[in-house]
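>>> Sequence plus predicted model, see below.
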Amino acid sequence: MADTADTTRSGGGEATPVLRKAGWRHIGPGIVVAATGVGAGDLVATLIAGSKFGYTLLWAAVIGCLVKISLAEAAGRWHLATGRTLFDGWRSLGRWTTVYFAGYVIVWGFVYGAAAMSSSALPLAALFPDTLGVKWWAIICGLVGLVFVWFNRYAVFEKVMTFLVGLMFLVTVYLAVRVTPNLGDALAGLVPVLPDGSLLYTLGLVGGVGGTITLAAYGYWVNAKGWRDAGWMKVMRMDNRVAYLTTGVFVVAMLFVGAELLHSSGVALAKGDKGLIDLGGVLEDRYGAATAQLFLVGFFATSFTSLIGVWHGVSLMFADFVGRLRERGEEGEGGGAAAGRAEGVPAAEKSLPFRAYLLWLTFPPMALLFLDQPFGLVIVYGVIGAFFMPFLALTLLWLLNSSRTPGEWRNGWLSNGMLGAAGLLFVVLCVQQVRELPW
């Protein structure tokens, strides 16, 4: 059952939310956003950074977690402080945000659907060789994700995600301990240093791990939990910190594995999700089949949580997007927030737009599993995707420093500094991603 907030009445008769005390029993949306945001590709990027530079870039991974904490906190704070959804906030900045989001969510969802299904299929194909090929495992994963999200509400979704995160946590920590990390070198890696040729890897560690549209979905999961107003602010902030502490453990553990297992032996991994299959082979040679299979189970948990997390969270955002388009012309400035409030989430999970986007994420991308991705689609996907994180950081900076946010909950100097730094970082990464596209 969703949590509810108490209120008191002020002298004017208005409901004033009572600040709830943060407690472990409330933790939930943070676990969901951590599990969804860390995918197989993120773990490979961290492994490769560890294999090339050892522990030297550990500091970048820590800073990356702090950046994501600031972004997710800002998204959650907007939802709770204003009672409006993030897309409602974006729309108040001008029609250009609607045009951008429409293009992004359609093209990104089409390509991401195929990538998520393939990533979940790879460890299954390795665990059960001589059964089904990767493409058929991918289709099964997509259909299972569709059925699960279609028929379950947020409470069940959160419980399953929590279980899979626990599995990921145990596997990654076990591997980090198994490779016997050099703690002295690891502590030295907390001192900011940039070895030759490490700039792009550093920026990737700071900006990439756990940094996707799921950061924007965090506010929607906060609402789905039943946190409806500013009375839940302390709870949300604790939940968010737990989320990125969890993310930090994943990242540090995989950096340890890359530094000890790969850097010392000079082993190179393939880029992308297939790099984790390479790691499975290395683990089997070094520690035996049981460790390799355990790793593949963790690999599957990492990939499948990203799949069902996006299937649920981005579908909620799309449902809100469609709802706002329907309201255009029917509301005054700052009004019409009801459809995006916490009480609207259960209805959104059953809505036609929510389920339509679920189908969009599942069935059209299956064509890409059997075809090479069209060249033009890759270009469009790369350009639109590269702009999303700077878009998120800079629009949150705008919204939370304006009169759209109640004065008590506007940005302070720390939030402005973190969001400003995040925006600058993501602009640099955006330019680099666009330059590297196969024009």
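Yes, it's here. Numbers count the residues shown, from 1 in each chain.

>>> drop to CA atoms for contacts and neighbour counts, all remaining ones
Fine.

>>> element containing T16?
Element membership for T16, per DSSP states H and E: strand 15-17.

>>> buried ones in the following helix or strand past that strand?
Using DSSP H and E, the helix or strand that follows strand 15-17 towards the C-terminus is helix 29-37. Buried residues in helix 29-37, defined by neighbour count with 16 or more other Cα atoms under 10 Å: P29, G30, I31, V32, V33, A34, A35, T36, G37.

>>> One more to weigh against that first structure:
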Amino acid sequence: MDAAHPDPAPAGAPPGRERPTAADAGPGADAPQRRASLRRVGPGIVVAATGVGAGDLVATLVAGAELGYTLLWAAVVGCVVKIALAEATGRFHLATGTTIIEGWRSLTRWATGYFAVYVVVWGFVYGATAMTASALPLAALFPDVMPLAAWGALCGVAGLVLVLTSRYAVFEKIMTALIGVMFVVVVGLAVLVAPDVPAMLAGLVPRLPDGSVVYTLGLVGGVGGTITMAAYGYWVNAKGWHDRGWMRVMRWDNRTAYITTGVFVVAMLVVGAELLNAASISLTEGDRGLLDLGQVLEDRFGAVVATVFLVGFFAAAFSSLLGVWNGVGLLFADFVAVLRGGAGSPARAQRPERTTAFRLYAVWLTFPPMLLLLLGQPFQLVLAYGVLGAFFMPFLAGTLIWLLNSARTPRQWRNSWLSNALLAAAGLLFLVLSVVQVLSYLT
């Protein structure tokens, strides 16, 4: 069968949910593809900004500090992998008229069961992590105003208020502004430290020096790769792109955003290579390593540059917080609706942030994790968070291969051999990363 004669609903599809036809997908489902332009870019910027957090900045800096430009090629490969994953998620939403949660539900109950456990445990620990990362630069900028935990709680409440009260258009503008600040600051720093262009070009040749495997996997898989990649389709819907006529625009949006992210990652690698590698400076582990970089910048370039960097640090951390509060809230709201057998997904509602499930999950991300800000993170909970989080990306890549090669997706929009190859490579990569991460928690 072809796209004009959709396949019947697959066995195991959610009760009452028949396979959408072109008419079901909404006006313009079979219309000529809408024109792509920079004015239409939005959801891709949101998902890319969310995926690049403070921890990713440190990982990239450390790779540059330890190995210079040697792993520049890995950053490029990582960008391609993320484009493939996000494109597959957006394509599934637009081609089928359903959501990724509905797709998982149609596969088997273990898929939604895994998501249910993951989203509760991961969200609890991530809430504390995101609030702490956002608080660190504020505490450094205003050291005598309030303690770190108070800054973290303030960031969490601010994020909660913004996602509960802002329509998607406003939310997108806030995220675009934050990633704009982040981009200008980091690329400006890369220019300021004067990159070695011949060494950069040499770094595009794939090679693995001794002891570089972990850094390589981290660069390819870590930057921009989180649960919010699964939220991309929901942001596409919130933008008003509901049918196959928007496929070209979605792909343009996705590629533009991740190429921008790739430039950002390269700039961070330049800063690590030129500023830290040359001076043999090591960073503190975790998000606090960025405070070390702020001190290095102050020593070399003065207080103004260090202050500007801390503003960029805050933009990176707070954009991730906002993106998770909104994007994973949409996933959770849709999960609840699908379990209840609802007739319509909140992803296609005019104001999905007004659903009870969305609000409850945003509150879950904000207030319970504040206990961890005060008490520290219990080892067992951190272990569960690490294990569940590590295996989410292989889960996403594997289920996308399954969904986009099956009768659930109209034939015209199923995976090409290149899509299958990139998703399979992503799944294998993230599986290896998962094992490495789990072993790091256990040892």
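Sure, I can see it. None of these values were measured; they are calculated from a predicted model.

>>> so what number do they get for TM-score?
The TM-score (TM-score structural alignment, normalised by the length of the first structure) is 0.93; 419 aligned residues with a Cα RMSD of 1.4 Å.

>>> Could you list the buried residues of the strand holding T16 of the first structure?
For strand 15-17 of the first structure, by 16+ other Cα under 10 Å, it's P17.

>>> Same check on stretch 289-308 of the first structure?
291-308.

>>> Just the ones of those in helices?
291-308 (DSSP state H).

>>> So which residues of the stretch 151-300 of the first structure form helices?
For the stretch 151-300 of the first structure, the helices defined by DSSP state H, counting those that start in this stretch cover 154-178, 183-188, 199-208, 214-224, 233-257, 274-287, 289-327.

>>> who wins for proximity to V431 of the first structure among these?
helix 199-208 (11.7 Å; Cα to Cα).

>>> Now render the helices of the stretch 151-300 of the first structure as CSV, adding distance to E14 of the first structure.
Putting the helices of the stretch 151-300 of the first structure into CSV (distance: least, Cα to Cα, whole Å) gives the following:
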stretch, distance to E14 of the first structure
helix 154-178, 30
helix 183-188, 52
helix 199-208, 42
helix 214-224, 21
helix 233-257, 19
helix 274-287, 55
helix 289-327, 26
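
>>> Minimum distance to W136 of the first structure: which of those has it?
That would be, of the helices of the stretch 151-300 of the first structure and by Cα to Cα, helix 289-327, which comes in at 15.3 Å.

>>> what residue of the second structure takes the place of T82 of the first structure?
Under the alignment by TM-score structural alignment, T82 of the first structure pairs with T96 in the second structure.

>>> can you pull the contacts of the nearest residue to its match once chain neighbours are set aside?
Spatially, and ignoring its direct neighbours in sequence, T96 of the second structure is nearest to T409 (5.8 Å; Cα to Cα, 6 or more residues apart in numbering). By Cα atoms under 8 Å, 6 or more residues apart in numbering, the contact set of T409 of the second structure is F92, A95, T96, L403.

>>> now I277 of the first structure
L122, P123, A126, L296.

>>> The residue in the first structure that F142 of the second structure lines up against and R286 of the first structure, how far apart?
For F142 of the second structure, the aligned residue in the first structure is F128 (criterion: TM-score structural alignment). Going from F128 of the first structure to R286 of the first structure by Cα to Cα, to the nearest Å gives 21 Å.

>>> the more surrounded of the two?
For the pair F128 of the first structure and R286, the greater number of neighbours falls to R286 (13 against 10), based on other Cα atoms under 10 Å.

>>> what residue of the second structure takes the place of that one?
R286 of the first structure maps onto R300 in the second structure, by TM-score structural alignment.

>>> Same check on I63 of the first structure?
Using TM-score structural alignment, I63 of the first structure lines up with V77 in the second structure.

>>> distance between the ends of stretch 211-231 of the first structure?
Start-to-end, stretch 211-231 of the first structure (Cα to Cα) is 27 Å.

>>> which residues in the second structure does that stretch match up with?
Stretch 211-231 of the first structure corresponds to residues 225-245 in the second structure, going by TM-score structural alignment.

>>> Could I get the buried residue list for that stretch?
225-239, 241-245.

>>> same deal with stretch 156-168 of the second structure?
Buried residues in stretch 156-168 of the second structure, counted by 16+ other Cα under 10 Å: G156, V157, G159, L160, L162, V163, L164, R167, Y168.

>>> would you turn these into CSV with distance to A23 of the second structure?
Formatted as CSV, those follow (distance: Cα to Cα, whole Å):
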residue, distance to A23 of the second structure
G156, 42
V157, 42
G159, 38
L160, 37
L162, 35
V163, 32
L164, 32
R167, 27
Y168, 25
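
>>> Which ones among those map onto helices?
G156, V157, G159, L160, L162, V163, L164, Y168.

>>> Contacts only, for W246 of the second structure.
Counting by Cα under 8 Å, 6+ apart, the residues that W246 of the second structure touches are Q33, R34, L94.

>>> tell me, how many neighbours does the counterpart of the first one in the first structure end up with?
By TM-score structural alignment, Q33 of the second structure lines up with L19 in the first structure. The number of residues packed around L19 of the first structure, counting by other Cα under 10 Å, is 16.

>>> need the contact list for L19 of the first structure.
A230, G231, W232, M233, K234.

>>> if I look at it, how far off is P29 of the first structure?
Counting by Cα to Cα, the gap from L19 of the first structure to P29 of the first structure is 18 Å.

>>> per the alignment, F375 of the first structure corresponds to what in the second structure?
Aligned against the second structure - with TM-score structural alignment as the criterion - F375 of the first structure pairs with F379.

>>> that older thread, contact partners for the match of I63 of the first structure?
V220.

>>> swap the cut-off to 10 Å and go again
By Cα atoms under 10 Å, 6 or more residues apart in numbering, the contact list for V77 of the second structure reads I83, L204, P206, L219, V220, G221, G262.

>>> Then L141 of the second structure?
Counting by Cα under 10 Å, 6+ apart, the residues that L141 of the second structure touches are A135, A306, T307, L310, V311.

>>> Could you double-check that P195 of the second structure lies in contact with G64?
No. P195 of the second structure lies out of contact with G64 (Cα atoms under 10 Å); the separation is 11.8 Å.

>>> Who has more neighbours out of these two?
More crowded of P195 of the second structure and G64, by other Cα under 10 Å: G64, with 26 against 19.
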